[in-house]
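pasted the sequence and its predicted model underneath.
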Amino acid sequence: MEPADVLAGLDPEQREVAEAVRGPVCVLAGAGTGKTRAITHRIAHAVRSGAVDAQGVLAVTFTTRAAGELRQRLRALGAPGVQARTFHAAALRQLTYFWPRVIGGDPPAVIESKLPLLISASRHLGRDLERSELRDVASEIEWAKVTQISPEDYAEASRKAHRTPPIPAEDVVRLYDAYETIRRERHLIDFETILELTAALMTEHREVATQIRQQYRYFVVDEYQDVNPLQKLLLDTWLGGRDDLCVVGDPNQTIYSFTGATPRYLTNFPVEYPDAAVIRLVRDYRSTPQVVSLANRVLAAARTPHRMSLIAQRPDGPEPVFAEYDDEPAEAAGVARAVRRLADGGVPLREIAVLFRVNAQSEAYEQAFGEAGIPYLVRGADRFFERPEVRQAVVLLRGAARSAGADDELAPTVHHILAGVGLTPEPPGGGKAREKWESLKALADLAEDMAAEGADLAGFVAELERRAGEQHAPPVEGVTLASLHAAKGLEWDAVFLVGATDGMLPIVYAETPDQIEEERRLLYVGVTRARVHLTVSWALARAQGGRRSRRPSRFLDGLTGRPAARARSSSSAPRERRQAAVPVSCRVCAKTLVAAAEQKLGRCATCPVDYDEALLESLKAWRTTVAKEAKVPAYVVFTDVTLQAIAEKAPASEQDLLSITGVGRVKLERYGDAVLGLCRDAADRTENA
């Protein structure tokens, strides 16, 4: 491939990026504008034209999968020698190499999670904290470390940043300090320390800095709006005063400020580098004009000087749909019906996503899809190659590859092996069994695709190992359920943005103007995930029969173009006048509840509560029997949270039972008598005790 061929097919702005082979260069790339294409062609053009040496390029991004995609594209463009890594992977490689040479001994071991050390620190301090609290403390420590805040400065810094610590700030300080002490004593490093120590090695040992800077002379940083102060410190240390740097990002997609990320490094790039070339990519190749128009209007009211209007390049598509429901169960059921219509119309389930603000919102959709027989996967629950069935299958395939003969055909061999671990010709009904089947089917489909290209079993296993290293999972046939944060960087033919109410989007604890604007950008990210079909919906009440007091997100004001479409629901009661959303408070500590599961329980997950444990066990045993008889997953009958709520409230009448979220009219008719009977039996046992 000649250098000129690398530039073929680029639009004028992408070509301008590719031809700017030396830095400093700042690429402001809107959603769907082909930024990865632009920067990979830029690197390939620079290498193939001789402007730079491939070994001297370090392309940095934020996820293992994104780094793998960069490497794959660069190989295809004839630049296989370029290093494309995450910040942490690049730093750890350098730290591991230089530690024995300049410090001596083995380098520290890397911990995947802070939780075990925090448990030790908590016990050392005589505190008895829940794991959920310690996970939140870990997030606070991560924020402090990436923003270079020491334990003694945490309390004041968190107050100034308007953070809400999960426990008193003074206790976070003590845990943070104890955590760092234990980590150092045990010769361990976390992900933030990897970056700190690499920068420190270069700063304190000139020979280390000289060798690294001689190796890497040409830097590209993707998603630059997500860089935090610690990553910027390491990048500056790598550069050592040089300016051969290309950064790519979109300030309108800054949605990780709560982790310490800041867009100011991107927006101030021309100030830091006055001679920088600034190139804007605004041609959107992902979404239809209708979706792009809505995305532009979402940002029209944003308080930002860096707003970019996208220009759609695709043909026309359907207008976005705005749907209002009486309650959350009706919203979930309505989405399930709409998904079924899209699937019947030819849209693959893997090309459909349901996106929500917080992970707890997925429960209603898992239940609705389970009842409708629609397969789904929850993004962020576990990584594809870490699932037990996938790990088992890969081990078996690897063993088979070692003894495979020349005449063994790839696809039949893989199908035979996978059949032994659960792959059947037809999928099971739903739940965990369906999820396992979908994972195995994805492996089988990948084998068939590679067999068509002439691959053998050894090549297939090698491809699986490459994908596992890059977290590049094969597509799984099922609707994706994901938070808006987890959806960033992904796209689907059809997207359902659900729960778009004030108090959820923006989230109730977004108080400052900057926090509100980040919530607006989160909606923008959600809208721009859709290629063709987009539905934005909200529910006026949380539970069936509840007071319909919620209002649509303020970010939708003036965007629907007409009164919101009235969606069918089970309630025929007249619509009440919309009022501001009324926060749900914990009945124990009075704290405002945000998570759907906590709202269902009416209390914080960590607050103590008295309930009849025997009743809960009876309810679970009854649910198991009913689920087996109906041949459905247990959660289709009632979820664990719903059973917990029933055990805590011990309803004595149908009206009491109906007031519990997750118990609608249909389930009342099916299971009401049995559940109330169990509650009466529990009450009788208590009276006779």
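Okay, I see it. Bear in mind the structure is a predicted one, so any value in this text is a computation, not a measurement. Residues are numbered from 1 along each chain as shown.

from now on I want contacts and neighbour counts done on CA atoms only, so please keep to that.
Will do.

center of the protein - which residue?
Nearest to the mean C-alpha position of the chain, by CA atoms, centre = their mean, lies A486 at 1.6 Å.

what about that one, which SS state?
Secondary structure, DSSP: H, G, I helix; E, B strand; the rest coil: A486 is helix.

my read is that it contacts N359, right?
No: using CA atoms under 8 Å, A486 is not in contact with N359; the gap is 9.6 Å.

ok, now how distant is P289 from V110?
Counting by CA to CA, to the nearest Å, the separation of P289 from V110 is 47 Å.

the more surrounded of those two?
Neighbours around P289 and V110, counted as other CA atoms under 10 Å, are more numerous at P289. The numbers are 23 against 14.

how about the nearest residue to the more buried one once chain neighbours are set aside, what does it touch?
Once flanking residues are discounted, P289 sits nearest to A312: 5.0 Å by CA to CA, 6 or more residues apart in numbering. Listed by CA atoms under 8 Å, 6 or more residues apart in numbering, the contact set of A312 reads 283-285, 287-289, 292.

quick one, which of those are buried?
283-285, 287-289, 292 (16 or more other CA atoms under 10 Å).

among these, which ones are in strands?
283-284 (DSSP state E).

dump the contacts of A312 to a markdown table, plus distance to R75.
Shown next, in a markdown table, are these (distance: CA to CA, whole Å):
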| residue | distance to R75 |
| --- | --- |
| R283 | 26 |
| D284 | 25 |
| Y285 | 23 |
| S287 | 28 |
| T288 | 31 |
| P289 | 33 |
| V292 | 32 |
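
between those, which is nearest E465?
Of all the contacts of A312, E465 sits closest to Y285, with 31.6 Å by CA to CA.

report the longest strand in the protein, please.
Across the chain, the strand with the greatest residue count (assigned by DSSP E) is strand 530-539.

hold the first one in mind and look at this next one:
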Amino acid sequence: SWRGAKIGFIRGFSKEFPDAQTFKLEENFRSTGHILDASNAIIAQDQSRIPKTLYTRKGAGQPVEVLQFSYMSEEADAIAAEIGRRAASGCAWHDIAVIYRQNRLSRAIEEALIQARVPYEIVGDVGFYQRVAVKDALALLSLAARPDDRQSDEAFRRVANKPTRGLGVKGLGAIELRARDQDISLLAAVSETRLSQKAAAALREFERVVREIGAQEDLTVGDRMRLLLEDTGYYDMLRADDSDEAATQMENLAELADVADRYRKIDHLMEHASLASGAPGEKGKERVQLLTMHRAKGLEFRHVFLPAWEDNLFPGTNARNLDEERRLA
């Protein structure tokens, strides 16, 4: 589609031009019979469409399999297992695709593929652990775990001014210099550095929060992360932003917290995130393709998995046009 495109222009064309002839392009040269039967059944529910029934000369092909699962993680594990089985029988990784309605649905699939050691590529997006809010949350956890370790300095640089605390280039430079001179971490150097009144107050409060939450060893990693995001003002920063991007980041953080709840030690979560950020998600031909339905338009794959076909996900709760959702399906 393109900007300003509306299906009503096509549907109303014959009314505007009553002498126009209609030529239906009904033969499909890509898909097999079973796939077209399923597609025709879905789109037939659109009562205002121009009647058209797709057909193919390619034969019936393999039936469409419909499986039900109680949980998204269960569905993702089953997909990963089936992908592994097909690969073992000779199917090339790049002939397999997992296609979903929204980018945020990739996380469970990524987790399952990582555990199954299946190489994958996310088409047109970054991997879950490469997303901005996810990296910020991991940085906060790393900083809280080792506030006095110089290895936490990169984490400090990433989140010290999120949300804005009045820390500019000059102020950060002063902290860096103090840390180097005294051989201490950047977080520890905050209280040793002369800063503007605003920055000094905000950063010392930030240090207090990070240290206090980091010292609470009875918390799960997920609960510690939630506290850090709340008490440092990160959640409030996103809540104050009514953009779709901010809403997506909140969803990503909720997903990450669910993953983090499985761990008692931050190091174990970091190892998992490091594995997820490495080779499995790199670009390359021999990888399973993960992509949204919009990205999949015009592409062909021999093996396709379609997760999360359920109420409130596809169509979503904010789906403004159910007919458009049917066309995507």
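Good, I have the coordinates. Bear in mind that the values here come from a model prediction, so they are computed numbers and not experimental data.

quick one: contacts for the residue with the largest distance to the centre of the first structure?
Computed with CA atoms, centre = their mean, the residue of the first structure farthest from its C-alpha average is N688, at 50.9 Å. Shown in contact with N688 of the first structure (CA under 8 Å, 6+ apart): no residues.

A381 of the first structure: which of the buried ones among the contacts of A312 of the first structure is nearest?
Using CA to CA, these come closest to A381 of the first structure at S287, 27.5 Å.

find the nearest non-adjacent residue to the closest one, please.
Distance criterion CA to CA, 6+ apart; nearest residue to S287 of the first structure, sequence neighbours excluded, is R531 at 4.0 Å.

what number of residues lie near G173 of the second structure?
Applying other CA under 10 Å, I find that G173 of the second structure has 12 neighbouring residues.

one more: the one 4 residues further on?
Around L177 of the second structure there are 15 other residues, counting by other CA under 10 Å.

that older thread, the longest strand of the first structure corresponds to what range in the second structure?
Under TM-score structural alignment, strand 530-539 of the first structure has no counterpart anywhere in the second structure.

matching residues in the second structure for the helix or strand following that strand?
Toward the C-terminus, strand 530-539 of the first structure is succeeded by strand 565-566 as the next helix or strand (DSSP states H and E). Per TM-score structural alignment, strand 565-566 of the first structure has no counterpart in the second structure.

surely G33 of the second structure and T53 touch.
No: the criterion here is CA under 8 Å, and G33 of the second structure misses it with T53 at 11.7 Å.

how close does the residue nearest to S287 of the first structure sit to M450 of the first structure?
From R531 of the first structure across to M450 of the first structure, the span is 27 Å (CA to CA).

same question, R314 of the first structure
Between R314 of the first structure and M450 of the first structure the distance, using CA to CA, works out to 30 Å.

for T198 of the first structure, same thing?
Going from T198 of the first structure to M450 of the first structure by CA to CA gives 40 Å.

among these two, which residue is more densely surrounded?
Neighbour count, other CA under 10 Å: between T198 of the first structure and M450, T198 has more, with 25 against 18.

and the more buried one, how close does it get to T210 of the first structure?
With distances taken as CA to CA, T198 of the first structure is found 13 Å from T210 of the first structure.

residue ranges for the strands of the stretch 51-200 of the first structure, please.
Remark: strands assigned in the stretch 51-200 of the first structure by DSSP state E, counting those that start in this stretch are 57-61, 83-86, 109-110, 188-189.

which stretch among these comes nearest A323 of the first structure?
Nearest to A323 of the first structure among the strands of the stretch 51-200 of the first structure is strand 57-61 (37.0 Å), distances taken as CA to CA.

quick one: the closest one aligns where in the second structure?
Under TM-score structural alignment, there's no match for strand 57-61 of the first structure.

how near is the closest residue to L92 of the first structure other than its chain neighbours to Y97 of the first structure?
Among residues not flanking L92 of the first structure along the chain, I194 sits closest, at 6.1 Å (CA to CA, 6+ apart). Note on I194 of the first structure: its distance to Y97 of the first structure, by CA to CA, is 13 Å.

higher neighbour count, the two?
Neighbour count, other CA under 10 Å: between I194 of the first structure and Y97, I194 has more, with 24 against 12.

doesn't H88 make contact with the more buried one?
Yes: with contact defined as CA under 8 Å, I194 of the first structure counts as touching H88 (6.8 Å).

residue ranges of the helices in the stretch 151-300 of the second structure, please?
For the stretch 151-300 of the second structure, the helices defined by DSSP state H, counting those that start in this stretch cover 153-159, 169-182, 186-189, 197-214, 221-231, 234-239, 244-260, 266-277, 293-296.
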